[in-house]
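A.B. asks: turn this into a structure:
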Amino acid sequence: MEDGFYIVFVKSSPEDIVAVIKLSKNTYRKIMQNLWRAAGYNVAAIPHVREFQLQLEVQPLVLF
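C.D. replies: Presented below is the predicted three-dimensional model:
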């Protein structure tokens, strides 16, 4: 996975401005899509992980 940013150079023609607006909308849509996917994954996975943790806990030894 590549971290970083990109620089977009744009001319002042109207077609380029439209292209930049499309690019920004697509980028925002992808960010929101990834955010919701990550949230859904966490909602589904965290209870399963907690249940697994509870199964692995060692019960304390009680001596009477």
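A.B. asks: C-alpha from now on. contacts and neighbour counts both.
C.D. replies: Will do.
A.B. asks: can you tell me the SS state at residue 17?
C.D. replies: Classification of residue 17 by DSSP: H, G, I helix; E, B strand; the rest coil places it in helix.
A.B. asks: er, residue 38 I mean
C.D. replies: Per three-state DSSP, residue 38 ends up helix.
A.B. asks: tell me how many other residues surround it.
C.D. replies: Residues contacting residue 38 under the criterion other Cα atoms under 10 Å number 12.
A.B. asks: could you also give me the structure for this second sequence? I'd like to compare it with the first:
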Amino acid sequence: MRITIDKNLCIGSGQCALTAPSVFTQDDDGFSALLPGREDGAGDPLVGEAARACPVQAITIAED
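C.D. replies: Below you'll find the model as predicted:
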């Protein structure tokens, strides 16, 4: 699995970080970011839910 965040779409609502805090965080500007080494989701079962919770659909999950 590969997770990407479209920084042009992200509005910084933080829903991803609230849903899957072991994978997502917010950067210094308040926008969503992946925690280092978590680009593959780190086996967190809530990654898909975090992507669905994004109000602007800025998170993409691609299966390898």
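A.B. asks: quantitatively, what TM-score do the chains reach?
C.D. replies: Here the superposed chains carry a TM-score of 0.28, computed using TM-score structural alignment, normalised by the length of the first structure; 26 aligned residues with a Cα RMSD of 2.8 Å.
A.B. asks: got a list of what residue 17 of the second structure touches?
C.D. replies: If you count contacts by Cα atoms under 8 Å, 6 or more residues apart in numbering, residue 17 of the second structure has them with 23-26, 32, 50.
A.B. asks: select, from those residues, the two members most distant in space.
C.D. replies: 26 and 50 (13.3 Å; Cα to Cα).
A.B. asks: between these two, who's got more neighbours?
C.D. replies: It is residue 50, of residue 26 of the second structure and residue 50, that has more neighbours when counted by other Cα under 10 Å, with 21 against 17.
A.B. asks: in which helix or strand would I find the more buried one?
C.D. replies: helix 47-53 (DSSP states H and E).
A.B. asks: list the buried residues of that helix.
C.D. replies: For helix 47-53 of the second structure, the neighbour count (16 or more other Cα atoms under 10 Å) marks 47-48, 50-53 as buried.
A.B. asks: how deep is the nearest residue to residue 50 of the second structure once chain neighbours are set aside tucked in, by neighbour count?
C.D. replies: In this structure, residue 50 of the second structure finds its nearest non-sequential neighbour in residue 16, 4.5 Å apart by Cα to Cα, 6 or more residues apart in numbering. Residue 16 of the second structure has 27 neighbouring residues, counting by other Cα under 10 Å.
A.B. asks: can you tell me the helix or strand for residue 16 of the second structure?
C.D. replies: For residue 16 of the second structure, the element it lies in under DSSP H and E is helix 15-19.
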